[in-house]
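Participant: Return atomic coordinates for the entry below.
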Amino acid sequence: MSGKHRKNPLFLSLRTTGGLVAGAALVGTVAATAAHASVADPSAARPQAASMRLADAAMAQNTVPLAKKNAPREAAAVRPQANGSAAKGAQKPATAPAARRLPTAAQAIKTATSQVGISEDGAGKTKFQQWYMGTDRAKQTLARDGGSLGEYAAAEWCDMFVSWVGQQIGFSDQFGADAWTVAHAKWFQQQDRWGTTPKPGAVVFFSWGGGKSVEDIQHVGMVIKDNGNGTIKTVEGNTGGGAVEIKTRPTATVVGYGYPDYAK
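Facilitator: Okay, the predicted model is just below:
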């Protein structure tokens, strides 16, 4: 209906300043001895060469730059703490926001058809009107259309039903929300998501007299499928005896369709 409403120990003694001098003296002594031995007895050169290598190693061990000796200590300053947490002051990597998971048309249809059989109570009230009255959108539509909040309690609720489905699947930004079919259809046009092709999950707007102007709209539902014979299968609220029902409708009574941007 139209209703408005996420260490090398060998050279340990050389590791002081005095040790460094002693090491240098040792190198000089070994070098001089080796040179003399090589002149007096060439065959002694090989063992002396080994001594030279040993002296060289001692010198090298004691001439490592200070910065290099301190490297392990410096590295420890930035090593992760024992509990696995980063050192104090370390920057944590940024966490990318989770991508929004869009519902499918099939999910929307399943939600809508799960309500088939729900009907008005004796006063013409349903949970759909009650839900709508608790939304911020109801306040907005009241400011637009006038009236009082209580009037929604027993108002025509076909559009409140469609709006409820959008909210249930977390897709209100694609379904829109309203109590007045004409204004809801205009919202789809403003979003550039309006057309004349029946698609599963589309919001369908009817005019029983066959009018094609948005102003002619009298009722709204959701397309389940295109039957391919000039009719569509729909699920609608506030139809028949004031209930949620599955219907077959001629496309001749359709003014247009609103298309939520479902997951493909």
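
Participant: drop to CA atoms for contacts and neighbour counts, all remaining ones
Facilitator: Noted.

Participant: In the host helix or strand of residue 57, which residues are buried?
Facilitator: Of the helices and strands defined by DSSP states H and E, residue 57 is found in helix 45-62. Buried residues in helix 45-62, defined by neighbour count with 16 or more other C-alpha atoms under 10 Å: 45, 48, 49, 51, 52, 55, 56, 58, 59, 61, 62.

Participant: tell me which element the nearest residue to the second one once chain neighbours are set aside is part of?
Facilitator: Spatially, and ignoring its direct neighbours in sequence, residue 48 is nearest to residue 34 (5.2 Å; C-alpha to C-alpha, 6 or more residues apart in numbering). Assessed by DSSP H and E, residue 34 sits inside helix 17-40.

Participant: how much does that helix deviate in direction from helix 45-62?
Facilitator: Orientation check (axes from the mean of the first three to the mean of the last three C-alpha atoms, to 10 degrees): helix 17-40 against helix 45-62 gives 160 degrees.

Participant: May I ask you to confirm that residue 108 is in contact with residue 167?
Facilitator: No. Between residue 108 and residue 167 there is no contact under C-alpha atoms under 8 Å: 10.1 Å.

Participant: run this one through as well so I can compare:
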Amino acid sequence: MAKRPFTAARKLKITYAVLGTAVAAAALGPQAAHAETASAATQHGSTVSSNTNNPGDRAAQRTRAEENKIQVTADQVLSVARSQLGVTENSAGGGTPYQRWYADSQRAAETIARDGGTPAGYLNAPWCAMFVSWVGEKTGARPQIGWDAWTVAHAKWFKDNSRFGTLAKPGSVVFFAWNGSKSLDSINHVGFVVKDNQNGTISTIEGNTGNGKVEERVRPKWQVVGYGYPEYAA
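Facilitator: Coordinates of the predicted model:
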């Protein structure tokens, strides 16, 4: 499960996640605008401006990103995630808005260059990370939440940006390894933390869980590799 999503020989089953549109916009109202246009990204998913030759444009983009940081709250992100409860994949493991969105995104082209495969391959791929990424997109918090279809790369993006730790916080992105390993390379699932239950468990909202649904779950902390911390408004 720590392998990359595709190879030339076959599509490998990893764990992904992302989220949806009209419901998200309704939940957020006017704050559902995207934080910035993604025309390029770093290896692990940080967005950068397509016009890198103009310092004024870069400064304007940084300003927009800073404004977005103080607009999007953890409660708003969790509200959009919660609005997707019950969304279910089809019998082929696809058909969700998260997979369709990711397959058409600029990030898909970048992760295909990294991992191989084709855009169509994402349409039936495991989607827990695509769900998380979609929520970030629809709330305008993508620069804080990141985007990827591979859970390991998504976790490493948080770590590379010094935003990864071991404390459960509402709205944090939680990465799981079912065998209890604390290695980022062992990660095979991801979701959002709703709360720390103070009894050795956390409450979460996750995509591609149960029978291929978006569901609320209670998970033991021993399965948690760590948490990614988006920079939310207070």
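
Participant: which bit of the second structure covers the helix holding residue 34 of the first structure?
Facilitator: Under TM-score structural alignment, helix 17-40 of the first structure has no counterpart anywhere in the second structure.

Participant: Buried ones in that helix, by neighbour count?
Facilitator: 19, 20, 23, 24, 26, 27, 30, 31, 34, 35, 37, 38.

Participant: likewise stretch 252-264 of the first structure?
Facilitator: For stretch 252-264 of the first structure, burial by neighbour count (16+ other C-alpha under 10 Å) applies to 253, 254, 255, 256, 257, 258, 259, 260, 261, 262.

Participant: Mind telling me what the first one corresponds to in the second structure?
Facilitator: Read it as residue 253 of the first structure. Residue 253 of the first structure maps onto residue 223 in the second structure, by TM-score structural alignment.

Participant: list the contacts for its match?
Facilitator: Residue 223 of the second structure sits next to 176, 177, 178, 179, 180, 181 when contact means C-alpha atoms under 8 Å, 6 or more residues apart in numbering.

Participant: Now find how far off-centre the top helix by length along the second structure is within its chain.
Facilitator: Ranked by residue count and defined by DSSP state H, the top helix of the second structure is helix 55-69. What separates the centre of helix 55-69 of the second structure from the centre of its chain is 22 Å, taken as C-alpha atoms, centre = their mean, to the nearest Å.

Participant: Show me where the stretch 51-200 of the first structure has its strands.
Facilitator: Taking DSSP state E, counting those that start in this stretch, the strands of the stretch 51-200 of the first structure run over residues 194-195.

Participant: ok, which stretches of it are helices?
Facilitator: Using DSSP state H, counting those that start in this stretch, the helices of the stretch 51-200 of the first structure run over residues 66-78, 105-113, 127-133, 136-145, 158-168, 172-175, 181-190.

Participant: picking up where we left off before, tell me which two of the buried residues of stretch 252-264 of the first structure sit farthest apart.
Facilitator: Using C-alpha to C-alpha, those span at most 25.0 Å, a distance reached by 253 and 262.

Participant: Could you measure from the match of residue 253 of the first structure over to residue 148 of the second structure?
Facilitator: 21 Å (C-alpha to C-alpha, to the nearest Å).

Participant: again with residue 104 of the second structure
Facilitator: 13 Å.

Participant: Looking at these two now, which is surrounded by more residues?
Facilitator: residue 148 (29 against 14; other C-alpha atoms under 10 Å).

Participant: Hmm, residue 152 of the first structure is touching residue 129, no?
Facilitator: Yes. Using C-alpha under 8 Å, residue 152 of the first structure is in contact with residue 129, at 6.2 Å.

Participant: quick one: which of those two has more around it?
Facilitator: residue 129 (26 against 23).

Participant: What's that one aligned with over in the second structure?
Facilitator: Aligned partner of residue 129 of the first structure by TM-score structural alignment: residue 99.

Participant: tell me the contacts of its match?
Facilitator: By C-alpha under 8 Å, 6+ apart, the neighbours of residue 99 of the second structure are 18, 122, 123, 124, 125, 127, 130, 131.

Participant: one more time with 7 Å
Facilitator: 122, 123, 127, 130 (C-alpha atoms under 7 Å, 6 or more residues apart in numbering).

Participant: Can you say which of the helices of the stretch 51-200 of the first structure is nearest to residue 97 of the first structure?
Facilitator: That would be helix 172-175 among the helices of the stretch 51-200 of the first structure, by C-alpha to C-alpha, at 19.5 Å.

Participant: Pull the residues that contact that closest one.
Facilitator: Taking C-alpha under 7 Å, 6+ apart as the rule, helix 172-175 of the first structure contacts 163, 166, 260, 261.

Participant: Quick one: average offset of it versus the second structure, please.
Facilitator: Taken over the aligned residues, the distance from helix 172-175 of the first structure to the second structure averages 0.6 Å (mean C-alpha distance after the TM-score superposition for the first structure).

Participant: Which residue range of the second structure does that helix align onto?
Facilitator: The aligned range for helix 172-175 of the first structure is 142-145, by TM-score structural alignment.

Participant: same check, this time on stretch 200-217 of the first structure
Facilitator: Against the second structure, stretch 200-217 of the first structure falls on residues 170-187 (TM-score structural alignment).

Participant: what separates that stretch from the chain centre, distance-wise?
Facilitator: 13 Å.

Participant: Going by neighbour count, list what's buried in it.
Facilitator: For stretch 170-187 of the second structure, by 16+ other C-alpha under 10 Å, it's 170-177, 182, 184-187.

Participant: Dump those residues into a markdown table; add distance to residue 193 of the second structure as well.
Facilitator: Shown next, in a markdown table, are these (distance: C-alpha to C-alpha, whole Å):
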| residue | distance to residue 193 of the second structure |
| --- | --- |
| 170 | 5 |
| 171 | 5 |
| 172 | 5 |
| 173 | 6 |
| 174 | 6 |
| 175 | 10 |
| 176 | 12 |
| 177 | 15 |
| 182 | 18 |
| 184 | 18 |
| 185 | 21 |
| 186 | 19 |
| 187 | 16 |
